[in-house]
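> only geometry, no sequence info:
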């Protein structure tokens, strides 16, 4: 992770954006502000010459399109911007909005109103997960036609790239490193670290569904990530 990580905040509340921006700058971050979804996407596609942000802070309620649509478009981009971590801000209390955001590829969420310190903690947690390196022995893990490269943070199935968010990659790697072991949801979150704050209970299940869609031949009948009813998940040792 660079000495000064750069953040892109897509937020239509100018006062909030200024307050948060000043706080994050004092905490060692560079920050760029976009007032709506289209302006934010324009800073990501095409990737700017100055480099992509290390993380996008994305408000759910925007004047031109909602944050869910921005997240969907971001994850569909045909270049490296599609893998930039997203932390979604939402003023809504409906858990369904959080589920949908996670399903569309957000790495984390934070309900409004929030304390700037909590936002900072979550940003650091997402960036820490993204920047963690694997032990030398586990840099590349192969399970049949599935290849997980911890250094490049890429996943390929039969040579075809699998699109995962930063957090989803960490979840998959944590399971794969413990292949054959049944892990509870709490153990999985502990394994990826950065989840000291209370996690949304269904978030693991939502992310597992997205991972399965990317790496399984049939996500409805998975062979790689198996559910152990009443306990959690296990990554199958024997595949293909």
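Perfect, I can see it now. All figures in this text were calculated on a predicted structure; none of them were measured in a lab. Residues are numbered from 1 along each chain as shown.
> please make it C-alpha for all contacts and neighbour counts, starting now.
OK.
> ok, longest helix in the protein?
Using DSSP state H, we find that the single longest helix of the chain is helix 116-131.
> at the geometric centre of this protein, which residue do we find?
In the chain, the centroid-proximal residue (C-alpha atoms, centre = their mean) is residue 107; its distance is 2.6 Å.
> so who does it touch?
Residues in contact with residue 107 (C-alpha atoms under 8 Å, 6 or more residues apart in numbering) are 85, 86, 87, 88, 126, 165, 166, 167, 168.
> correct me, but the second one touches residue 60?
Spelled out, it's residue 86. No - using C-alpha atoms under 8 Å, residue 86 is not in contact with residue 60; the gap is 11.5 Å.
> so between these two, which is more surrounded?
Neighbours were counted for residue 86 and for residue 60 using other C-alpha atoms under 10 Å; residue 86 has more, 29 against 26.
> so where do the helices sit in this structure?
Taking DSSP H to define them, one finds helices in the chain at 14-26, 37-42, 67-75, 95-103, 116-131, 166-177, 185-192, 203-215.
> as a markdown table, those helices with mean neighbour count would be great.
A markdown table is the format used below for those (neighbours: other C-alpha atoms under 10 Å):
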| stretch | mean neighbour count |
| --- | --- |
| helix 14-26 | 14 |
| helix 37-42 | 18 |
| helix 67-75 | 21 |
| helix 95-103 | 19 |
| helix 116-131 | 17 |
| helix 166-177 | 21 |
| helix 185-192 | 17 |
| helix 203-215 | 20 |
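> structure two is appended below for comparative analysis:
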């Protein structure tokens, strides 16, 4: 199986010193960190790229962290963990942020060891299946035995090549979120693939066909133009209309 890729974390912070410290803490914990100094830039990035966790400052020059949180909870997978890193230390601010959908809240100044521990705890809680690469995975009609590297649909075995199996598991573990082409190449192939290559698209097509990712099984695998793919469950109404 391809090498395991680091979780991608987005940091919204307009103070350069704090942004640099956050990147250092995240990198030291073994994760990838992308910094944004403006809320609108983060929102644009969230439309196109997948992140596993968001670190938000409250007071930003354009949209506040609270406004960003509201957008995230409305438009993104609600499972994505969001943590505030803020100078606002009033109890009602903390309670307000948590009530609005934040998963954690740390009052500045940032304490590196504590921040790293909280990030790891949030990721474990949000993505328990990723704690072990051999953990079984079930979604809809599909069941993956990652230890034996076998997959079934409604109990019927489906034959996948090793790369197809790794790709299918990656997509199913990230159900509802965009999996970028870079993430796919790193996780499944462990090396770079030429942008002109059709390797990824060919494997995705085979996975879609072999697993029958269609209305019958309540799953849909769609391309996200220039970025990657997203596997998502279909609502009952969509399944009936298909």
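Received the coordinates, thanks. Everything numeric in this text was worked out from a predicted model, so none of it was measured.
> got a TM-score for the pair?
Remark: TM-score between the superposed chains equals 0.51 [TM-score structural alignment, normalised by the length of structure 1]; 138 aligned residues with a C-alpha RMSD of 2.9 Å.
> so who does the most far-flung residue of structure 2 relative to its centre touch?
If you look at how far each residue of structure 2 sits from its centre, by C-alpha atoms, centre = their mean, the farthest one is residue 90, at 30.7 Å. By C-alpha under 8 Å, 6+ apart, no residues touch residue 90 of structure 2.
> and it, what's its match in structure 1?
With TM-score structural alignment as the criterion, residue 90 of structure 2 lines up with residue 94 in structure 1.
> in a strand, residue 169 of structure 2, correct?
No - under DSSP: H, G, I helix; E, B strand; the rest coil, residue 169 of structure 2 sits outside any strand and is assigned helix.
> was I right to think it contacts residue 143?
No - between residue 169 of structure 2 and residue 143 there is no contact under C-alpha under 8 Å: 10.0 Å.
> residues in contact with the counterpart of residue 12 of structure 2 in structure 1?
Using TM-score structural alignment as the criterion, residue 12 of structure 2 maps onto residue 10 of structure 1. Shown in contact with residue 10 of structure 1 (C-alpha under 8 Å, 6+ apart): 33, 34, 35, 36, 37, 40, 56, 57, 58, 59.
> and the first one, how far is that from residue 11 of structure 1?
Just to be clear, that refers to residue 33 of structure 1. Counting by C-alpha to C-alpha, to the nearest Å, the separation of residue 33 of structure 1 from residue 11 of structure 1 is 7 Å.
> what about the two, which has more around it?
Using other C-alpha under 10 Å as the criterion, residue 33 of structure 1 and residue 11 rank with residue 11 on top: 25 against 19.
> surely that one is in contact with residue 63?
No - assessed by C-alpha under 8 Å, residue 11 of structure 1 is found out of contact with residue 63, at 9.4 Å.
> joint contacts of those two?
Counting by C-alpha under 8 Å, 6+ apart, the common neighbours of residue 11 of structure 1 and residue 63 are residue 36.
> any idea how many residues pack against the alignment partner in structure 1 of residue 101 of structure 2?
Residue pairing (TM-score structural alignment): residue 101 of structure 2 is matched to residue 105 of structure 1. The number of residues packed near residue 105 of structure 1 is 28, by other C-alpha under 10 Å.
> so what sits against both of residue 169 and residue 143 of structure 2?
Counting by C-alpha under 8 Å, 6+ apart, the contacts common to residue 169 of structure 2 and residue 143 are residue 137.
> what about these two, which has more around it?
Neighbours were counted for residue 169 of structure 2 and for residue 143 using other C-alpha under 10 Å; residue 169 has more, 22 against 19.
> how about that one, what does it touch?
137, 144.
> at 7 Å what do you get?
Applying C-alpha atoms under 7 Å, 6 or more residues apart in numbering to residue 169 of structure 2 gives no contacts.
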